[in-house]
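Novice: heads up, no residue letters with this:
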């Protein structure tokens, strides 16, 4: 998929709903697991504030990463 392609847009939208899902759609399993674990874990610890902030940053990063992904040919 080229950057800005329809597949990348769909992947970015998937990440809005569940972090890492967009990377999974793109076939990047390790990146999907890393984003999902960090974001879900951080949101689960929301009362500690700092993990929730880190999770928010990683959630945004996962969306941008899916949108800007370029597959190596």
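Specialist: Nice, thanks for sending it over. Just so it is clear, the model here is predicted, and its values are computed rather than measured.
Novice: Every contact and neighbour count from this point should use C-alpha atoms.
Specialist: Noted.
Novice: Verify the stated contact: residue 26 with residue 10.
Specialist: No: under the criterion of C-alpha atoms under 8 Å, residue 26 makes no contact with residue 10, lying 9.6 Å away.
Novice: which of the two has more neighbours?
Specialist: For residue 26 versus residue 10, neighbours defined as other C-alpha atoms under 10 Å are more numerous around residue 26 (19 against 15).
Novice: Count the neighbours of the closest residue to residue 7 other than its chain neighbours for me.
Specialist: With C-alpha to C-alpha, 6 or more residues apart in numbering as the measure, residue 1 is the residue that lies nearest to residue 7, at 6.6 Å, once sequence neighbours are left out. Around residue 1 there are 14 other residues, counting by other C-alpha under 10 Å.
Novice: Take this one as well and set it beside the first:
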């Protein structure tokens, strides 16, 4: 991955649309991938409550943006 706006980051962001954390895993960031996957899937699993799905949706959007804006140092 060369940097922000690169083709790799676009692919990672698209992967996150389908499964949260997958884009970070594609970028090689395992801890971030696990964090996003647990928060989003946990939030969506508690759909019958009000607050957890909202938190899950915000974390899902955050994971997509995080993968798209990732810049390797």
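Specialist: Good, I have the coordinates. All values reported here derive from a predicted model rather than from experimental measurement.
Novice: compared with structure 2, how much does the longest helix anywhere in structure 1 deviate?
Specialist: With DSSP state H applied, the helix covering the greatest number of residues in structure 1 is identified as helix 50-68. Mean deviation of helix 50-68 of structure 1 from its aligned counterpart in structure 2 after superposition (mean C-alpha distance after the TM-score superposition for structure 1): 0.1 Å.
Novice: Now do the contacts for the residue nearest in space to the middle of structure 2.
Specialist: The structure's structure 2 has its C-alpha centroid closest to residue 63; by C-alpha atoms, centre = their mean the separation is 2.6 Å. If you count contacts by C-alpha atoms under 8 Å, 6 or more residues apart in numbering, residue 63 of structure 2 has them with 13, 16, 20, 21, 24, 36.
Novice: how many other residues sit next to the fourth one?
Specialist: To tie it back to what came earlier, the one meant is residue 21 of structure 2. The number of residues packed near residue 21 of structure 2 is 31, by other C-alpha under 10 Å.
Novice: helix or strand for residue 14 of structure 2, which one?
Specialist: Assigned by DSSP states H and E, residue 14 of structure 2 belongs to helix 7-18.
Novice: For whatever helix or strand comes next after that helix, give me every contacting residue.
Specialist: The helix or strand immediately downstream of helix 7-18 of structure 2 is helix 22-26, counting by DSSP H and E. Contacts to helix 22-26 of structure 2, defined as C-alpha under 8 Å, 6+ apart, come from residues 11, 12, 13, 14, 15, 16, 30, 32, 33, 63, 64, 67.
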